[in-house]
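K.L.:
Pasting the sequence and the predicted coordinates here, then a few questions.
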Amino acid sequence: MDEAAYRDFYESIGKKNGWDFSRLQVKTKGETWDFTHEVLQRCRPNDLVLDIGTGGGEAVLKIASHVRLLVGIDHSGAMIQRAQENLVSSPHRNVRFFQMDASALSFPDGFFDMVTSRHAPFDSYEIARVLKPGGVFLSQQVSEHDKYALKSCFGRGQCYGEDDGSLREKYRRDLQLAGLEVEVREYDAEEYYQSVEDLLFLLSHTPIITAFGEYADDFHQLHTYLKQNNSEQGIWTNAKRILLVATKKHE
């Protein structure tokens, strides 16, 4: 899926669902982390925080009560509209959402104590610019071999065929070139989706399998995958994630 196609897909999902996957029933086994917890561990009450690729704000609103100001941005107008709706029904008054491209942040230099990004593209130089000295950027990204057996069954998908680890090293290199000190962690855990409906919701609302449902044999391929990977625990797949923690040096 090229960038234009992805943006169209993401906009359509924003209109239908936002970036809300709370309805999914899925069990995870193996060593993992919780990204919200990783952020909260580093938050301070007076912090100004920017969230890039905020979607409908579903995840980032969980940290609003722990910081002074939370700003969420997304390039999708539909996602920001959903975020505004979610904000109205929340108790938080220290949150602002804006439609904005991550490659051209409309904020002053050194404005934020923390920048976060969950599964969203980012611009390392823009992040370094808007962070205060000593500020931290945290990002969770999807590795190439996430859902690898599932993508192999379909013969296509997000980053399918790319070398595992290339994205990790690209993120590390780009952040270092922007002048940030970088720590990287990874996990590769087992996931068990509790029903076919759960897996279908995931595939229909993410770009994991490119244009899922638009190919003639997609549901035949899905049936094949289910026969091979269904068990009492659920429908197996894997979740492989990258955690980036980058700190702006004091001048």
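P.N.:
Good, I have the coordinates.
K.L.:
For the rest of this, base every contact and every neighbour count on C-alpha atoms.
P.N.:
Fine.
K.L.:
For P133, what is the enclosing helix or strand?
P.N.:
Using DSSP states H and E, P133 maps to strand 131-142.
K.L.:
again but with F9, I slipped
P.N.:
Per DSSP H and E: helix 3-16 holds F9.
K.L.:
thinking again about what came up before, what comes up buried for the strand holding P133?
P.N.:
Neighbour counts over strand 131-142 (16 or more other Cα atoms under 10 Å) mark L131, K132, P133, G135, V136, F137, L138, S139, Q140, Q141, V142 as buried.
K.L.:
mind listing what's buried in the very next helix or strand once past it?
P.N.:
Once the chain leaves strand 131-142, the next helix or strand it forms, by DSSP H and E, is helix 148-154. Of the residues in helix 148-154, Y148, L150, K151, F154 count as buried by neighbour count, 16+ other Cα under 10 Å.
K.L.:
Contacts only, for the last one.
P.N.:
Taking Cα atoms under 8 Å, 6 or more residues apart in numbering as the criterion, F154 is in contact with I209, D218, Q221, L222.
K.L.:
could the buried residues of helix 148-154 go into TSV alongside distance to T237?
P.N.:
Shown next, in TSV, are the buried residues of helix 148-154 (distance: Cα to Cα, whole Å):
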residue	distance to T237
Y148	8
L150	7
K151	10
F154	13
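K.L.:
Name the nearest of these relative to S124.
P.N.:
Y148 (27.4 Å; Cα to Cα).
K.L.:
Buried ones in stretch 202-216, by neighbour count?
P.N.:
By neighbour count on 16+ other Cα under 10 Å, the buried set for stretch 202-216 is L202, L203, H205, T206, P207, I208, I209, T210, A211, F212.
K.L.:
no, scratch that, I was asking about stretch 219-230
P.N.:
L222, Y225, L226, N230.
K.L.:
Let me know the helix or strand that the second one is in.
P.N.:
In this structure, Y225 is located in helix 218-229 according to DSSP H and E.
K.L.:
Tell me which other helices or strands that helix touches.
P.N.:
If you count contacts as 3 or more Cα pairs under 8 Å, 6 or more residues apart in numbering; DSSP states H and E, helix 218-229 packs onto helix 148-154, strand 234-248.
K.L.:
got another, please set it beside the one above:
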Amino acid sequence: MERTFEDLIAEAESVSVAGWDFSWLAGRATEERPSWGYQRSMGERLAKASAALDIQTGGGEVLAGAAPLPPVMVATESWPPNVAKATEVLHPLGAVVVADEDEPPLPFADAAFDLVTSRHPVTVWWSEIARVLRPGGRYFSQQVGPASVFELVEFFLGPQPEEVRRARHPEDARRDAEAAGLEVVDLRTQSLRTEFFDIGAVVYFLRKVIWMVPGFTVDQYRDRLRELDELIRREGAFVAHTTRFLIEARKPETGA
């Protein structure tokens, strides 16, 4: 029996969105993965590091999946539910989780790490990354690119201005990294097909990825959600495109 709009909405509103695990969406949404395999590549770099920092670690799931970890491994996170989740996940692996407000300065000494990583950071404080890296150390990050999933964003918010659509452009990241004294050694971008197969998946996604539709609530957008539910039932899926870029930057041996 086909589930009703209200049933799907109620379920998606009740489920926890703590952590950065999207397994609840299995069978309900799909996102094509970047060809570079961030977690695998992150693991290769961690295996060679002596002291590493993972910034904005979320619930720690990505870092945990890249184990084994180096002798010194620290992760930062700002959202209290994620801090608790990351502590639970990462402490058994030997990583220390630090509650940090994601504002400079990072709570670490100069040249403390030979590797800094971050998957999908909301903000990137390049001068702080450069400061805590040792000469020769590297920053390795997969980030959300411009206009990511904007088909969904604009369904709820309407057409966005060009400056909003261009935000988080990889060339801006290159410029900012170089301004902080780092050398960009790799920069790649991909557009990836994303599909939502029921309205519950959309609600869960917007509750979890809170910056997509700021202040999103079911009550506020119920009419649009109902329209989207009808579209998904008619067409089988709502299709959007996720933008991702990979950046790796190196601190010169002479220091930044």
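P.N.:
Right, received. Where do you want to start? This is a predicted model, so every value here is computed, not measured.
K.L.:
returning to what we had before: considering the buried residues of stretch 202-216 of structure 1, which is situated nearest to D188 of structure 1?
P.N.:
So of these, ranked by how close each gets to D188 of structure 1 (Cα to Cα), first place is I208, at 16.1 Å.
K.L.:
wait, doesn't that closest one sit right on G155?
P.N.:
No. I208 of structure 1 is beyond contact range of G155, at 11.6 Å (criterion: Cα atoms under 8 Å).
K.L.:
picking up where we left off before, is it possible to export the buried residues of stretch 202-216 of structure 1 to TSV including distance to E251 of structure 1 and secondary structure?
P.N.:
Shown next, in TSV, are the buried residues of stretch 202-216 of structure 1 (distance: Cα to Cα, whole Å; DSSP: H, G, I helix; E, B strand; the rest coil):
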residue	distance to E251 of structure 1	secondary structure
L202	44	helix
L203	45	helix
H205	43	helix
T206	41	coil
P207	40	coil
I208	41	coil
I209	44	coil
T210	44	coil
A211	47	coil
F212	48	coil
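K.L.:
For the contacts of F154 of structure 1, which pairs are in contact in structure 2 too?
P.N.:
Compared against structure 2 with both residues aligned by TM-score structural alignment, their matches' Cα atoms under 8 Å, these retain I209, D218, Q221.
K.L.:
counterpart of the last one in structure 2?
P.N.:
In this case it means Q221 of structure 1. The alignment partner of Q221 of structure 1 in structure 2, by TM-score structural alignment, is R224.
K.L.:
residues touching that match, list them.
P.N.:
Neighbours of R224 of structure 2 in contact, by Cα under 8 Å, 6+ apart: F155, F156.
K.L.:
next one: the one 5 residues further on
P.N.:
Taking Cα under 8 Å, 6+ apart as the criterion, D229 of structure 2 is in contact with F5, D198, I199.
K.L.:
any chance of those in JSON lines, plus distance to A66 of structure 2?
P.N.:
Converted to JSON lines, the contacts of D229 of structure 2 look like this (distance: Cα to Cα, whole Å):
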{"residue": "F5", "distance to A66 of structure 2": "38"}
{"residue": "D198", "distance to A66 of structure 2": "31"}
{"residue": "I199", "distance to A66 of structure 2": "32"}
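K.L.:
Helices - which of these land there?
P.N.:
F5, I199 (DSSP state H).
K.L.:
So which of the contacts of D229 of structure 2 is surrounded by the most neighbours?
P.N.:
Highest neighbour count within these: I199, with 29 neighbours (other Cα atoms under 10 Å).
K.L.:
Structure 1: which residue goes with that one?
P.N.:
Looks like I199 of structure 2 aligns to V196 there (TM-score structural alignment).
K.L.:
show me the contacts for that match.
P.N.:
Counting by Cα under 8 Å, 6+ apart, V196 of structure 1 has contacts I235.
K.L.:
related to what we said a few turns ago, relative to R172 of structure 1, which of the helices and strands packed on helix 218-229 of structure 1 is closest?
P.N.:
Among those, strand 234-248 sits nearest to R172 of structure 1 (Cα to Cα), with 7.8 Å.
K.L.:
What angle do helix 218-229 and the closest one make with each other?
P.N.:
100 degrees (axes from the mean of the first three to the mean of the last three Cα atoms, to 10 degrees).
K.L.:
Please look at Y160 of structure 1 and L150 and confirm they touch.
P.N.:
No. Contact criterion Cα under 8 Å: Y160 of structure 1 and L150 do not qualify, at 10.2 Å.
K.L.:
for H145 of structure 1, what are its contacts?
P.N.:
C159, Y160, D164, K240.
K.L.:
and in structure 2, which of these remain?
P.N.:
Shared with structure 2, among those: D164, K240 (both residues aligned by TM-score structural alignment, their matches' Cα under 8 Å).
K.L.:
filter the contacts of H145 of structure 1 to the buried ones?
P.N.:
C159, Y160, K240.
K.L.:
And the last one, how far from E197 of structure 1?
P.N.:
Going back to what we said before, that points to K240 of structure 1. K240 of structure 1 is 22 Å from E197 of structure 1, where distance means Cα to Cα, to the nearest Å.
K.L.:
those strands in the stretch 51-200 of structure 1, which residues are they?
P.N.:
69-74, 95-99, 112-118, 131-142, 180-193 (DSSP state E, counting those that start in this stretch).
K.L.:
need these in CSV with distance to Y171 of structure 1, can you?
P.N.:
Output for the strands of the stretch 51-200 of structure 1, formatted as CSV (distance: least, Cα to Cα, whole Å):
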stretch, distance to Y171 of structure 1
strand 69-74, 20
strand 95-99, 24
strand 112-118, 12
strand 131-142, 9
strand 180-193, 9
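K.L.:
The ones you listed: which one's closest to I13 of structure 1?
P.N.:
Taking the strands of the stretch 51-200 of structure 1 one by one with Cα to Cα, strand 69-74 is closest: 13.1 Å.
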